[in-house]
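Participant: quick one, what's the 3D model for this:
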Amino acid sequence: MTEIDIPTDADLWVFAYGSLMWRPGFEAVEQACATVDGYHRALCIESHRHRGTPERPGLVLGLDQGGTCCGVAFRAPAAAVPSALAHLRERELVTGVYLEVMLPVTLADGRRVSALAYVVDREHAQYVGLLSHDETLRRVSGSVGLAGPNVDYVLNTARELDRLGVPDTALSSLASALTVSTDE
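Facilitator: The predicted structure follows:
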């Protein structure tokens, strides 16, 4: 749960790739589609609290090594940075599975900014890596945590990516399978 030193007297960009895209929880004066290289979005983290329990862990997204990830960058104004950081750290650094880092991000208009991001710690016990489609579907389908059903988390993220026009084949495929299984 290491926090990095982030100046609180200037605006702060935050890169979102999962639920932060559709529920950032902090004041932003600008948002833009954005891309980060060297990482990809993956359901690679067991959730024992928000989207599952220790007995029935759910899966949440991590920014994992390799590839490219399209998401959303939010710019928090300097006056809101202390409260934004407090919110993000309370939300993302609960178990230490995420590492707080600054990454170079390319905004849709071509600007390059440095953005706060939360990447998965591959050495953490909650990191499960790449699971099969069937195993991912099984885990997500039956898990509920303090923040609600794991299915809702995946479907909301897939809907937001669709709304933004951001392709994510693996998440779309999983969302389609989850929609079919919940309709039956």
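
Participant: from now on I want contacts and neighbour counts done on CA atoms only, so please keep to that.
Facilitator: OK.

Participant: from the contact counts, what lies against the strand or helix carrying residue 15?
Facilitator: Assigned by DSSP states H and E, residue 15 belongs to strand 12-16. Judged by 3 or more CA pairs under 8 Å, 6 or more residues apart in numbering; DSSP states H and E, strand 12-16 is in contact with strand 58-76, strand 112-120.

Participant: tell me which of those lies nearest to residue 22.
Facilitator: When the helices and strands packed on strand 12-16 are compared for distance to residue 22 using CA to CA, the nearest one is strand 58-76, at 9.4 Å.

Participant: buried ones in that closest one?
Facilitator: 58-65, 69-76 (16 or more other CA atoms under 10 Å).

Participant: ok, and what's touching the helix or strand immediately after it in the chain?
Facilitator: With elements assigned by DSSP H and E, the helix or strand that comes after strand 58-76 is helix 81-92. Helix 81-92 is contacted from outside by 3, 8-12, 25-27, 76, 98, 118, using CA atoms under 8 Å, 6 or more residues apart in numbering.

Participant: also this sequence, please, to line up against the first:
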Amino acid sequence: MKQFWIFGYGSLMWRPGFAFERSAPARIHGYHRSLCVYSHVHRGTPEQPGLVLGLDRGGSCHGLAFEVAPERWSETIAYLRAREQVTSVYLEKVTTARLTTSGQTVEAVTYVVDRSHRQYAGILDEQALEHHVRMGEGVSGHCIDYVANTLAHLREMNIHDPALERLAGRLGSQAASRSS
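Facilitator: Got it, this is the predicted structure:
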């Protein structure tokens, strides 16, 4: 029987929005988690973009893999495309994910940033990161909440993300009060 998996590295970890059979901590290679996408809808606007995570080239990324029942696969992919592809900043890719508790490898759909897209922010300095996160607010809420929730869930999974930790330190009590 074919298995169907989704790999989440940001808000999909704490708000998947689709039914799944099970989830497991997982790691993919060839991409790393990065606040490298200007958000024009969910956490910002074109006039005042926030930042959201993308998988960018290089390194590896710990996240969460979700197994989806075969009969729910079509509706799950349709939901994810509507959610993740609002402005087509991500490329839908199939990657190999290693479930960290069992060592099993699975093929998982994930969303990788399109470096040629106008919303690709690339590597921003810490001041620019902080500015966009403080100012960004869109249809899914404030960018600070997004960063705080993602970081809280990474910590629950014992995943250390130095870049998000530094940013949270710069955001100070504003981020801490929003994640509680």
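
Participant: re the thing from before, pull up the aligned stretch in the second structure for the strand holding residue 15 of the first structure.
Facilitator: The alignment of strand 12-16 of the first structure onto the second structure (TM-score structural alignment) spans residues 4-8.

Participant: please convert the buried members of the contacts of helix 81-92 of the first structure into PyMOL selection syntax.
Facilitator: Typed into PyMOL, the next command selects the buried ones out of the contacts of helix 81-92 of the first structure (criterion: 16+ other CA under 10 Å):
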select buried, resi 8+11+12+26+76+98+118
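
Participant: still on that earlier bit, dump the helices and strands packed on strand 12-16 of the first structure to a markdown table, plus distance to residue 138 of the first structure.
Facilitator: A markdown table is the format used below for those (distance: least, CA to CA, whole Å):
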| stretch | distance to residue 138 of the first structure |
| --- | --- |
| strand 58-76 | 9 |
| strand 112-120 | 22 |
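
Participant: nearest to residue 149 of the first structure, of those?
Facilitator: strand 58-76 (8.6 Å).

Participant: mean deviation of that closest one from the second structure?
Facilitator: Superposing on the second structure places strand 58-76 of the first structure at an average distance of 0.4 Å from its equivalents, by mean CA distance after the TM-score superposition for the first structure.

Participant: now do that strand against strand 112-120, angle only.
Facilitator: Put simply, strand 58-76 of the first structure runs at 160 degrees to strand 112-120, going by axes from the mean of the first three to the mean of the last three CA atoms, to 10 degrees.

Participant: what's the angle from strand 58-76 of the first structure to helix 81-92?
Facilitator: Using the same axes, to 10 degrees: strand 58-76 of the first structure against helix 81-92 is 170 degrees.
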